[in-house]
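>>> Requesting a structural model of the entry that follows:
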Amino acid sequence: MSKHVAAATAGTASLDADDETPSQGGLARLAYAFTQWAEKWFPDAFIFVILTTLVVTVADLAIGAGPLEIAEGFGSGFWSLIPFTMQMAMVAITGYVVASSPPCTRLIAKLASVPGTGPQAVAWVAFVSMASSYLNWALSLVLGGLLVRALARRGELHMDYRAASAAAYLGLGSTWALGLSSSSAMLQANALSLPKSISEISGVIPLSETIFLWQSVVLYFVLMIMSILVFYFASPRGHHVKTAEDMGVDVRSEMATEQAPSRPGDWFEFTPVLPILIVLLAVGYFWGQFSEKGLLATVSSLNNYNFFFLMLGLLLHRNIRSFLVAVTKAVPTAAGVIIQFPFYGAIAAMLTHVVGSDGASISHHLSHLFVSIANGDTFPVIIGIYSSVLGFLVPSGGGKWIIEAPYVLQAAKDMHAHMGWAVQIYNAAEALPNLINPFWMLPLLGIVKLQARDIVGFTFTQLLISAPVVMFLLWLFAETLAT
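Below you'll find the model as predicted:
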């Protein structure tokens, strides 16, 4: 990958090496302008969720909902995402624990040795993030964030730390929902988990009709190639670059340090025997899961993902003491997730469960508005826009599909559209608002030690370019799948 990027951009790369202050291209100037604005005006992620809560409150009042009903929706929904909150916190913690182990430190260092210049490093992070997101979105966050830190330790790259951190987020902002961890595609393919309200409309839709459609695969690669190029050319150069040191980030804090027992009782903390015994139990569990459910179903479970990484971290650290030291360092990376996700649970409840004077919720009004103006020709674009709008307010892939599916699939059925492609319209479009919504950024921000305002200028640049391309391709490929 690095060789291809270097060959395709040799002229620009030479500027990085030979010119102290190379000129900024159009994309770099655009991203720089957005970043300057975001650093000055974009609020902290917690302020963002508070303001969103108040906006939804006003919207509920506007449709005629009573103040007490809105308050009830806020309170009842506040803890609805607690299992997911714990899962997301563990994504950040276990990823950090694994990466701080000596073997992974060496592996990530090898990945970090590939690019030769700062812009190439940013493009390399984008590639790694999006490629890994096809397997698992959580993996892309953790691997991308830790790769950024490893690259930042190579001071000679003069890599913009903000742009690289934003590139690590592209798996969530561009491609994850087109891959194997797509919540909606997995839900539609599993008859046992499919709600009756959805199964009565579409029935089971196999993966061959969703993420494995050739149109979906082409869309994935178009987004990947386009995003890599955007971030390469949008990456700051010369004196515009802000390194990790400039951002006040210590990128050496996860480096493993050797410890030794100081008393006889420390044997239990330093022996590798206890971690191995526990990991053997985990191996037995995963063997049973593979045998019963198959590889795809096993790895697509977020609980299994976190369990695997926790056990892997325990094994790679080789002893309990090193493992616990890593956990202690990792816990602060999850602080934003723990305090903010409950508010998103409240927002989701206020959007879907609080009803106005006509007995309908905000999400019901939105779905009917968009579906009513769609026809056979405009269905992909209209539903894509609708999915993006609701995705900004309810940033939860699987949960949001359960809300949207009855409307989207019924409209697809009435218009004789391809049911599987309707799922992919949802998948591709709902990832777009992730580029500016801090919800999914939080685990990554915890790893790279930045604020949302530091990276959102670059991700907004990506949104401006990718949104029209995604909508056009959704429409174009729908024409090849018309039933």
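>>> CA only for contacts and neighbour counts going forward, please
Will do.
>>> which residue packs closest to residue 341, ignoring adjacent ones?
With C-alpha to C-alpha, 6 or more residues apart in numbering as the criterion, residue 341 has its nearest non-adjacent residue at 6.0 Å, and that residue is residue 85.
>>> Show me what the strand or helix carrying the one you found is packed up against.
Using DSSP states H and E, residue 85 maps to helix 82-99. On a contact count with 3 or more C-alpha pairs under 8 Å, 6 or more residues apart in numbering; DSSP states H and E, helix 82-99 meets helix 102-112, helix 137-152, helix 302-317, helix 320-330, helix 335-352, helix 438-448.
>>> If you compare the directions of the fifth one and helix 438-448, what angle comes out?
Put plainly, it is helix 335-352. Put simply, helix 335-352 runs at 180 degrees to helix 438-448, going by axes from the mean of the first three to the mean of the last three C-alpha atoms, to 10 degrees.
>>> Flag every buried residue along helix 335-352.
336-337, 340-352 (16 or more other C-alpha atoms under 10 Å).
>>> The structure of the following sequence is requested for comparison with the preceding one:
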Amino acid sequence: LNNSALLQMTIAAFGFIYIGHHFYLNGFDLNFNIIIFTFLILGLFLHKTPLRYSISMKRSSRNISGILFQYPFYAGIMGIMLSTGLGEKIGELQVSIATLTNYPFLAYVSGGLVNFAIPSAGGEFAVIGPGIINVVKELGAGLSESEVTAMIARASMGIAYGESLSNALQPFYLLIIFPVMASGTKLQARDIMGYFVIPFILFFIIQSALLIWMPL
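Okay, the predicted model is just below:
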């Protein structure tokens, strides 16, 4: 697949269709989103294969190229999850198994899993937050308003904890320090990500225990 033009040309074709659709509907409306998207699609088209494109990006942005390349696709995944209602479906699935004692842990796991598809905390909450809040409101039916508000706060923090934890396995914050710390070396983000596995497991155990028995 890395040396095949079929996959990349298919993505580029759909990209050009969208670009044409955008300008057809909005005229010559240039904004950051369409500019970045146009450059991405042009790059895919001109480089023909994923391997050529990745090599070119490494030459231009060196040790953070892999992360930069993924972000536009993460945004696309977020758009799909929002437009298809997948976030609401996640909430509906939780309704069947959520209880007054385990809902913070379920929110925590959901936040961690969805973060692998949407590494933006705000974007992730926009996708799964409303569904999980609806779950909490259903569970809190008959309780006082202050109790329901406290439950929503716990669920929201559970999502945030899960999102923060899974960042250990895809450390995008390295974008800030890698250009400086890895300057003059051949280090890539993937070279150090393995060292985050042990802290990830450790904190998952600790946070899970706290969310189950002390969901504050």
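>>> tm score of chain vs chain?
Aligned and superposed, the two chains score 0.59 in TM-score terms (TM-score structural alignment, normalised by the length of structure 2); 158 aligned residues with a C-alpha RMSD of 3.6 Å.
>>> was I right about the residue nearest to residue 341 of structure 1 contacting residue 336?
No: the pair residue 85 of structure 1 / residue 336 is not scored as a contact, 10.2 Å apart, by C-alpha atoms under 8 Å.
>>> any idea which helix is longest in structure 1?
helix 452-480 (DSSP state H).
>>> Buried deepest among the helices and strands packed on helix 82-99 of structure 1, which one?
helix 137-152 (a mean of 27; mean count of other C-alpha atoms under 10 Å).
>>> centre of the chain versus it, how much separation?
12 Å (C-alpha atoms, centre = their mean, to the nearest Å).
>>> what's the matching range in structure 2 for that helix?
Helix 137-152 of structure 1 corresponds to no residues in structure 2, going by TM-score structural alignment.
>>> if I look at the residue nearest in space to the middle of structure 2, how far off is residue 206 of structure 2?
Geometric centre of structure 2, nearest residue: residue 118, 1.2 Å, by C-alpha atoms, centre = their mean. In this view, residue 118 of structure 2 and residue 206 of structure 2 are 24 Å apart by C-alpha to C-alpha, to the nearest Å.
>>> how about the residue nearest to the centre of structure 2, what's its partner in structure 1?
Aligned counterpart of residue 118 of structure 2 in structure 1: residue 394 (TM-score structural alignment).
>>> I'd say that match and residue 402 touch.
No: contact criterion C-alpha under 8 Å: residue 394 of structure 1 and residue 402 do not qualify, at 11.7 Å.
>>> counterpart of stretch 39-57 of structure 2 in structure 1, which residues?
Mapping stretch 39-57 of structure 2 onto structure 1 (TM-score structural alignment) gives no aligned residues.
>>> Quick one: end-to-end distance for that stretch.
12 Å.
>>> next one: it to chain centre, how far?
23 Å.
>>> Give the equivalent position in structure 2 for residue 470 of structure 1.
Counting by TM-score structural alignment, residue 470 of structure 1 lines up with residue 207 in structure 2.
>>> And for its match, the neighbour number?
Residue 207 of structure 2 has 19 neighbours, counted by other C-alpha atoms under 10 Å.
>>> Against residue 194 of structure 2, how distant is it?
From residue 207 of structure 2 to residue 194 of structure 2 the distance is 21 Å (C-alpha to C-alpha).
>>> Where in structure 2 does the helix or strand hosting residue 282 of structure 1 align, residue-wise?
Secondary structure from DSSP H and E places residue 282 of structure 1 in helix 273-293. Alignment of helix 273-293 of structure 1 against structure 2: no match, by TM-score structural alignment.
>>> List the buried residues for that helix?
With burial defined by 16+ other C-alpha under 10 Å, the residues of helix 273-293 of structure 1 counted as buried are 274-276, 279, 282, 286, 289.
>>> what's it packed up against?
Against helix 273-293 of structure 1 (3+ C-alpha pairs under 8 Å, 6+ apart) you get helix 295-299, helix 302-317.
>>> what sits against the closest residue to residue 127 of structure 1 other than its chain neighbours?
With sequence-adjacent residues excluded and distances taken as C-alpha to C-alpha, 6+ apart, residue 127 of structure 1 is closest to residue 228, at 6.4 Å. Shown in contact with residue 228 of structure 1 (C-alpha atoms under 8 Å, 6 or more residues apart in numbering): 123-124, 126-127.
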